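In: The sequence and its predicted three-dimensional model are supplied below.
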Amino acid sequence: MKLSQLHHLIAVAEAGTVRQAAKMLFLSQSSVTKSLQQLEESLGVELLHRGSHGVTPTAAGRALIARAKVIEAELREARNDIDSIMGAGSGEIKISMSPSVAMALAPQAIIEFKRTRPKISFHLQEGVYPDALHTVRTGEFDFAICLMPERPRDEGLSCVLLLPDRLTPAVRVKHPLTQSRKTLVDLVHADWVIYRRGPSGRDVFEQTFIAAGLEPPTSTIECTSFACALTMVERSDYITLVPKQLFSDRAARWGIVPIAMDAALPEWNIAVFYRSDHELSPVCQAFLQELQNVATNMLVHSRT
């Protein structure tokens, strides 16, 4: 069993076809096929179901892929450790983040971090709570930075609160609903745009109304693009539900504003997650500190 074979297996499983995986790996399709065949022969088991529309992992394949991702993560951390010891100032950090975090907190932290560590590379991906946590548990990503409703009871993950936050309905500038304070009852029959990415994405919207003893609005548009949802609100009379943190420094860029509410909506705080049973590399430790510094500055700025 070779590391390159495990890497090819992960790529094929994620791409869904050998052809697409080979393209992403900058290899020929035949070389990837041969690599997988040799891996299966060495283990004496079929790792992929091969069909006319692509491939899917077998039970044995899924088990090996899960382990392979942990191996790749450990190797990445080992390279980071060696780079730190050698004073190379290089390394890689992989982060999954919720869309609103990707528009303010995370970019600022990365920009500040790169000022003093320009050789550090980042791999960034959007993901929502709690779906994004799986990639941290498996070691595929170093961090998940998410909005969360409450601190999870998960012994496998450490959680550091970065910013306290709450949800708020938001509309375009000069929308009629901005003329006076509102309650959730006032918004039940409005037209909503809901950002939804992942199986749990709609829960934020539904639980906000259920917690207030209300049936969630039925007049909605579901959107898997956060930017598209905000644009639709900016250019129409739709409403959306966003964290207040979004307005910390972006209000002037997006033509949307929060609605003044009579009662505060549920807390959805911003937190960073990483594996509890795993010692962070010096590079990741330094970035975690940078996240906390930027979050503290944002909190101070929001109060002034």
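Out: Received it, and whenever you're ready, just let me know what you need. Numbering: from 1, shown residues only.

In: CA atoms for contacts and neighbours, from now on please.
Out: Noted.

In: all helices for the stretch 51-200 of the chain, in order.
Out: 59-86, 105-116, 133-137, 184-187 (DSSP state H, counting those that start in this stretch).

In: okay, now Ser200: neighbour count?
Out: 12 (other Cα atoms under 10 Å).

In: Quick check, it in contact with Gly127.
Out: No: between Ser200 and Gly127 there is no contact under Cα atoms under 8 Å: 10.9 Å.

In: how about the strands of the stretch 151-300 of the chain, start to end?
Out: Assigned by DSSP state E, counting those that start in this stretch, the strands in the stretch 151-300 of the chain fall at 157-163, 167-172, 192-195, 220-223, 240-243, 256-258, 269-275.

In: Now tabulate those in a markdown table and tack on mean neighbour count and distance to Met97.
Out: Shown next, in a markdown table, are those (neighbours: other Cα atoms under 10 Å; distance: least, Cα to Cα, whole Å):
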| stretch | mean neighbour count | distance to Met97 |
| --- | --- | --- |
| strand 157-163 | 19 | 13 |
| strand 167-172 | 24 | 17 |
| strand 192-195 | 24 | 15 |
| strand 220-223 | 15 | 18 |
| strand 240-243 | 22 | 14 |
| strand 256-258 | 23 | 22 |
| strand 269-275 | 23 | 9 |
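
In: So what's the residue count around Arg153?
Out: 9.

In: Let me know the distance separating it from Phe273.
Out: 12 Å (Cα to Cα, to the nearest Å).

In: ok, now Arg166?
Out: From Arg166 to Phe273 the distance is 19 Å (Cα to Cα).

In: A further structure is provided below for comparison with the first:
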Amino acid sequence: MIDMDPEARAASLSFRQLKLFESVGRLNSVRRASEECNLSQPAVTQALAKLELQIGAVLLERRASGSYLNELGEIFHRRATRLFEQFEQALITLGVPGAPEAAPLIAKRISRSQARSLIAIVESGSFAEAAQALALSQASLQRAARDLEGNLKKSIYYRTAAGVVVTPAGVEFGRRIKLATQEIEWGIHEIEAAQGSAASQIAIGAMPFGGSVLLASVLDEFVRANPKVDVKIVNESASEMLKRLRDGEVDFVIGLVQETKGEDLTNEALARTPYMVVARRGHPLARKGGVDVEDLLRYDWVVGTPGASRRACFERLFQGRDAPKTSIATSALPIVRHLLSRSDRLALMTTYELMHESELVSLPFGPIEPAPAIGVTMRSDWLPTKLHQSFIDLLRRHTADATTPTMLRRAG
């Protein structure tokens, strides 16, 4: 088993094994855990031995007085505990009968196959495609779906003319269950990091403009410090990036801090980075002592895509008057750079982004408020691994060390 990658090893662990491990680690006793889980002591001992073999690490110290978590066990127990806590919260949010009191009991009855089936159905959009993705028969998939509904005592599927689909509440439940299962994979990564025996992976979302610039400025240093790391970078629009973050497809997002709705996401602003009006070097407006709105109206603009903070700032700038011509909307910095450097077009760029430009300059136009901040967006209940934390700490140091006077560290 230890030759499998962490994701495969995590998927090979049953929720029953994880619950037994959680109980033993919490109670420091195989006997008491067997009583709590209604299993024999030999069955618990056998399940734990198999779990340690699948993970590739000894997690418990067996003594005459009981079974105690070692250093690696503490790491993995924290993740297993979070798995079931998130299961319970997902059940409460779903509104299962008897919640919140019944949530712990229902959480123990959810099987790996039931969770895997729901996640596949949600992601693929149909039973047929989910069955194909899991290499299962539709009959097996439907049986897992019925078993899950039986455990929940709540309908999460409904029939339409096109077939059986997941209810909106069921989709949200599936999203939360998927996020919870990631805890186990991260736990295995943390164990391997503590053993110094394997590479690890982080998935970073980089928002257009500032996110890519900040990421590029720290990647070399991070990879040098962590030569075994595998960094996956995802670039999308702000709205798509936040969706990917909520779905667990990226671990955190860097870029201009966005307004978020709900309590599931949290922002850490690292530095204020006001917008400036920018143009190519030698632009006619760059030679003026001062530029006003009437001057800006005479030129074509490259604007951000709808929904982006850059687009909202542009619209505020010309609010109450006819806006200038905007033939091109893009969030791709290389395209903006190319268009401005070869024409008299104008665009908005943050002071942080402008720090890394050689062909573009800011125009002598007054301060544009409110000034956005560049930072990190994370899931509110996320527990970063040491590798995640080291990257975020590097971002903090990098922005704090910036010397340009317009890069101001956030107070507090």
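Out: Structure received. In this text, all values refer to a predicted model and were calculated from it rather than measured experimentally.

In: Of the strands of the stretch 151-300 of the first structure, which is nearest Arg117 of the first structure?
Out: strand 269-275 (20.8 Å; Cα to Cα).

In: what's the mean deviation for the closest one versus the second structure?
Out: Superposed on the second structure, strand 269-275 of the first structure shows a mean distance of 1.3 Å to its aligned residues (mean Cα distance after the TM-score superposition for the first structure).

In: so how far is stretch 228-241 of the second structure off the chain centroid?
Out: Taking Cα atoms, centre = their mean, to the nearest Å, one finds stretch 228-241 of the second structure lying 9 Å from the centre of the chain it belongs to.

In: Okay, now it: how far is its last residue from its first?
Out: Start-to-end, stretch 228-241 of the second structure (Cα to Cα) is 26 Å.

In: list the buried ones in it?
Out: Val229, Val234, Asn235, Ser237, Ala238, Met241 (16 or more other Cα atoms under 10 Å).

In: mind checking what Arg62 of the first structure lines up with in the second structure?
Out: Aligning on TM-score structural alignment places Arg62 of the first structure opposite Val171 in the second structure.

In: Surely its match touches Val122?
Out: Yes: the pair Val171 of the second structure / Val122 is scored as a contact, 5.9 Å apart, by Cα under 8 Å.

In: ok so, going back, relative to Gln38 of the first structure, which of the strands of the stretch 151-300 of the first structure is closest?
Out: Per Cα to Cα, nearest to Gln38 of the first structure of the strands of the stretch 151-300 of the first structure: strand 269-275, 32.8 Å.

In: residues in the second structure matched by the closest one, start to end?
Out: Counting by TM-score structural alignment, strand 269-275 of the first structure corresponds to 373-379 in the second structure.

In: where does Val291 of the second structure sit relative to Pro364 of the second structure, distance-wise?
Out: For Val291 of the second structure, the distance to Pro364 of the second structure equals 6 Å [Cα to Cα].

In: One more: Glu74 of the second structure?
Out: In terms of Cα to Cα, Glu74 of the second structure sits 57 Å off from Pro364 of the second structure.

In: again with Ser124 of the second structure
Out: Taking Cα to Cα, one finds Ser124 of the second structure at 52 Å from Pro364 of the second structure.

In: go on, Ala128 of the second structure?
Out: Ala128 of the second structure is 60 Å from Pro364 of the second structure, where distance means Cα to Cα.

In: Also Ala11 of the second structure?
Out: 57 Å.

In: Kindly report the same for Leu348 of the second structure.
Out: 13 Å.

In: same deal with Gly307 of the second structure?
Out: 27 Å.

In: Of the two, which one has the most company?
Out: Neighbours per residue (other Cα under 10 Å) separate Gly307 of the second structure from Pro364, with Pro364 holding more: 17 against 11.

In: Show me what the more buried one aligns to in the first structure.
Out: Checking TM-score structural alignment: Pro364 of the second structure goes with Ala260.

In: can I assume that match is in contact with Ser180?
Out: Yes: Ala260 of the first structure lies in contact with Ser180 (Cα under 8 Å); the separation is 7.1 Å.

In: Which of the three states applies to Lys108 of the second structure?
Out: Secondary structure of Lys108 of the second structure, reduced to three states by DSSP: H, G, I helix; E, B strand; the rest coil: helix.

In: burial count for it?
Out: So Lys108 of the second structure, with other Cα under 10 Å, has 18 neighbours.

In: now swap in Val336 of the second structure and tell me
Out: 23.

In: can you check Thr56 of the first structure too?
Out: Burial of Thr56 of the first structure is recorded as 19 neighbouring residues (other Cα under 10 Å).

In: Skipping its backbone neighbours, what lies nearest Arg298 of the second structure in space?
Out: Sequence neighbours aside, Pro324 is the residue nearest to Arg298 of the second structure in space, at 6.8 Å (criterion: Cα to Cα, 6 or more residues apart in numbering).

In: Quick one: residues contacting the one you found.
Out: Leu296, Leu297, Arg298, Tyr299, Asp300, Trp301 (Cα atoms under 8 Å, 6 or more residues apart in numbering).

In: Tell me the one among these nearest to Thr167 of the second structure.
Out: After measuring the contacts of Pro324 of the second structure against Thr167 of the second structure - Cα to Cα - the closest member comes out as Trp301, at 43.7 Å.

In: Which position in the first structure pairs with that closest one?
Out: In the first structure, Trp301 of the second structure lands on Trp192 (TM-score structural alignment).

In: right, and that match touches Ser236 too?
Out: No: between Trp192 of the first structure and Ser236 there is no contact, the gap being 10.7 Å when judged by Cα under 8 Å.

In: Quickly note the distance from the closest residue to Thr135 of the first structure other than its chain neighbours to Gly51 of the first structure.
Out: Spatial nearest neighbour of Thr135 of the first structure, chain neighbours left out: Phe141 (5.6 Å); criterion: Cα to Cα, 6+ apart. Per Cα to Cα, Phe141 of the first structure is found 30 Å from Gly51 of the first structure.

In: Tell me which of the two has more neighbours.
Out: Phe141 (24 against 9).

In: Would you mind stating the distance between the equivalent of that one over in the second structure and Ser341 of the second structure?
Out: With TM-score structural alignment defining the correspondence, Phe141 of the first structure maps onto Val250 in the second structure. Separation of Val250 of the second structure from Ser341 of the second structure (Cα to Cα): 33 Å.

In: Also Leu134 of the second structure?
Out: Here Leu134 of the second structure is placed at a distance of 50 Å from Ser341 of the second structure (Cα to Cα).

In: Neighbour count for these two, which is higher?
Out: Applying other Cα under 10 Å to Leu134 of the second structure and Ser341 shows that Ser341 carries more neighbours, namely 17 against 14.
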